[in-house]
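Participant: Sequence and predicted model, in that order:
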Amino acid sequence: MRILLLTAALMFTCIGCSKPSAEEMFNKGVEAQRMDQYDNAISTYQQLAETYPDSSRAPEAVYAIGSIYQNHKHSYHEAIQSYRRLLEKYPQHATAANASFLIGFIYNNELKNIDSARIAYEDFMRRYPANQLVASAQFEVANLGKNPADLLNVQSPLAQQKTKPAGKK
């Protein structure tokens, strides 16, 4: 009887010790992010990416880390670092092209580092030549260093595409 109780106690202890799945961790990170608990979300996403690097959720977690650093913590160097990690580990993932573009965007628009922005945008266009953001990257490169007020009358490539009449290219 004593052995049976000891076995049952060990089983319940082990059940409580099992680590959460990648999906559970991702959902926990999403929930923390939704509640504006950004440090908790980053920590959870980092743990997911380290524990389950081959999970389909790992690249999404790395992208989410970059997005939090960029949009909520305004820690632009950390955002770039996260996006670069995504490009290094998961270059074919659906979020990789956006991450590559965002590196150039952050250098240009947040850090005002024109040389690094040019390099990042050119890298993006080389890696993802068929991506829909290539026209925007070309526009950004053509206008690096220009005063934003001077660009008010210049139409972006995406706006040009939307205003073209049907059947015209």
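Facilitator: Ah, there it is. The model shown is predicted, which means the values in this text are computed figures rather than measured ones.

Participant: okay, CA-based contacts and neighbour counts for the rest of this
Facilitator: Fine.

Participant: where exactly do the helices run in the chain?
Facilitator: 2-17, 22-34, 38-51, 57-71, 76-89, 96-105, 114-127, 134-142, 157-163 (DSSP state H).

Participant: tell me the contacts of Tyr128?
Facilitator: By Cα atoms under 8 Å, 6 or more residues apart in numbering, Tyr128 lies in contact with 97, 134.

Participant: related to what we said a few turns ago, tabulate the helices of the chain in a markdown table, adding columns for mean neighbour count.
Facilitator: As requested, the helices of the chain are exported to a markdown table (neighbours: other Cα atoms under 10 Å):
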| stretch | mean neighbour count |
| --- | --- |
| helix 2-17 | 10 |
| helix 22-34 | 18 |
| helix 38-51 | 20 |
| helix 57-71 | 23 |
| helix 76-89 | 20 |
| helix 96-105 | 24 |
| helix 114-127 | 19 |
| helix 134-142 | 18 |
| helix 157-163 | 11 |
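
Participant: So which of the ones you listed is nearest Asp150?
Facilitator: Asp150 lies closest, by Cα to Cα, to one member of these: helix 134-142, at 13.0 Å.

Participant: What is the closest one packed up against?
Facilitator: helix 114-127, helix 157-163 (3 or more Cα pairs under 8 Å, 6 or more residues apart in numbering; DSSP states H and E).

Participant: Now render these as JSON lines, adding distance to Glu88.
Facilitator: Output for the helices and strands packed on helix 134-142, formatted as JSON lines (distance: least, Cα to Cα, whole Å):
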{"stretch": "helix 114-127", "distance to Glu88": "12"}
{"stretch": "helix 157-163", "distance to Glu88": "28"}
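
Participant: Got another one to weigh against that:
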Amino acid sequence: MAAGEALYQEGRSYEAAGNDKKAISRYKEVYKKYRYADSAPEAKFHEAELLYKQGKLVNSFDAYQELIENFQGSRHYQTAFDRQIKIAHQAADGIIKNNFLGLKSKIGPERVEKMMSKVRDNAPKAPSASAAQFAIGASWQESKIPDKAIGAYRQVSLNYPESKEAPEALYRVGELLMMKSEKGNQNLANLDSARNVFEDVILQYPNHKRAKDSRANIKMIRSQDITRSFEIGKFYESKKEYQSAKFYYNDVLKKAKKGSDLEKETRQRLANLGQ
């Protein structure tokens, strides 16, 4: 593998002379042609470091990933791992920008998910794994794609229930379901699902700040349930479907606060219907 070492030393010389472009080219060639040479992990690390220095952080991320995947015994492994986590979170936070035809735009959630998935899978038992999975959910949420966000957040609570991100992730699932219900798509099912999620937050994380918020949201959902039942009752009454109207009015009486205006009006409507 003397040829690989010679190429690596060429790269080091170019790097020392400030010719990063040629240095990176030599380092890539070492990795491509002499993967099993002792100089290969060194070359890959220096390639990643130079790309990082140049601000080509996505390319740097990929180079660090190649080191992590192929050279787990490298003395640079931990540095590469830590640097990769930093880059992935910079991408998720919008600090890194794509540059295409001179136009800069925030890296999309698809790319963020790919990067974070690698961070997660590189050390699935480390705290960085749950943080990466949570960041995937946050990226989809920020991009206003709730179904993807819900799926990612659920994976946090399912796979990392003891992590510091789990309570917030589960709570956000409930919040997103409530938001979906407001758009009218399967609103009843989404509200019921949201209530179940908030109940899970209270049950699993009773001392977390989101438990209090979950109780408030459950109260809000119950209020919406009562109002919804009352409006449905009025609808059936207007259609002269009195049995159905009575069913929903009685549901209101089960849930409404005693002595409230809503309870009084509901009782009056039932009385008018002969109950």
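Facilitator: Here it is on my side, so go on. Given the structure is predicted, the values throughout are model-derived calculations rather than measurements.

Participant: returning to what we had before: with distance to Asp150 of the first structure as extra columns, can I get the helices of the first structure in a markdown table?
Facilitator: Output for these, formatted as a markdown table (distance: least, Cα to Cα, whole Å):
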| stretch | distance to Asp150 of the first structure |
| --- | --- |
| helix 2-17 | 60 |
| helix 22-34 | 37 |
| helix 38-51 | 37 |
| helix 57-71 | 26 |
| helix 76-89 | 26 |
| helix 96-105 | 19 |
| helix 114-127 | 17 |
| helix 134-142 | 13 |
| helix 157-163 | 16 |
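
Participant: what about stretch 176-189 of the second structure, how long is it end to end?
Facilitator: With Cα to Cα, to the nearest Å as the measure, stretch 176-189 of the second structure spans 13 Å from end to end.

Participant: Assign Asn98 of the second structure to helix, strand or coil.
Facilitator: strand (DSSP: H, G, I helix; E, B strand; the rest coil).

Participant: next one: Ser105 of the second structure
Facilitator: Going by three-state DSSP: Ser105 of the second structure is strand.

Participant: show me what contacts it?
Facilitator: Going by Cα under 8 Å, 6+ apart, the list of residues near Ser105 of the second structure reads 97-99.

Participant: For ChimeraX, what selects the buried ones among the residues you listed?
Facilitator: Buried subset of the contacts of Ser105 of the second structure, written as a ChimeraX selection, criterion 16 or more other Cα atoms under 10 Å:
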select :97,98
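
Participant: Please convert the contacts of Ser105 of the second structure to a markdown table, extending it with distance to Leu50 of the second structure.
Facilitator: A markdown table is the format used below for the contacts of Ser105 of the second structure (distance: Cα to Cα, whole Å):
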| residue | distance to Leu50 of the second structure |
| --- | --- |
| Lys97 | 18 |
| Asn98 | 18 |
| Asn99 | 18 |
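
Participant: with the contacts of Ser105 of the second structure in mind, which one is nearest to Tyr14 of the second structure?
Facilitator: For these, the nearest to Tyr14 of the second structure is Asn99 (26.4 Å; Cα to Cα).

Participant: Distance check, the spatially most central residue of the first structure against Asn27 of the first structure.
Facilitator: For the first structure, Tyr63 is the residue whose C-alpha lies nearest the centre (Cα atoms, centre = their mean; 2.5 Å). To Asn27 of the first structure, Tyr63 of the first structure is 14 Å away according to Cα to Cα.

Participant: ditto for Gln33 of the first structure
Facilitator: Taking Cα to Cα, one finds Gln33 of the first structure at 10 Å from Asn27 of the first structure.

Participant: and if you look at Asp150 of the first structure?
Facilitator: To Asn27 of the first structure, Asp150 of the first structure is 44 Å away according to Cα to Cα.
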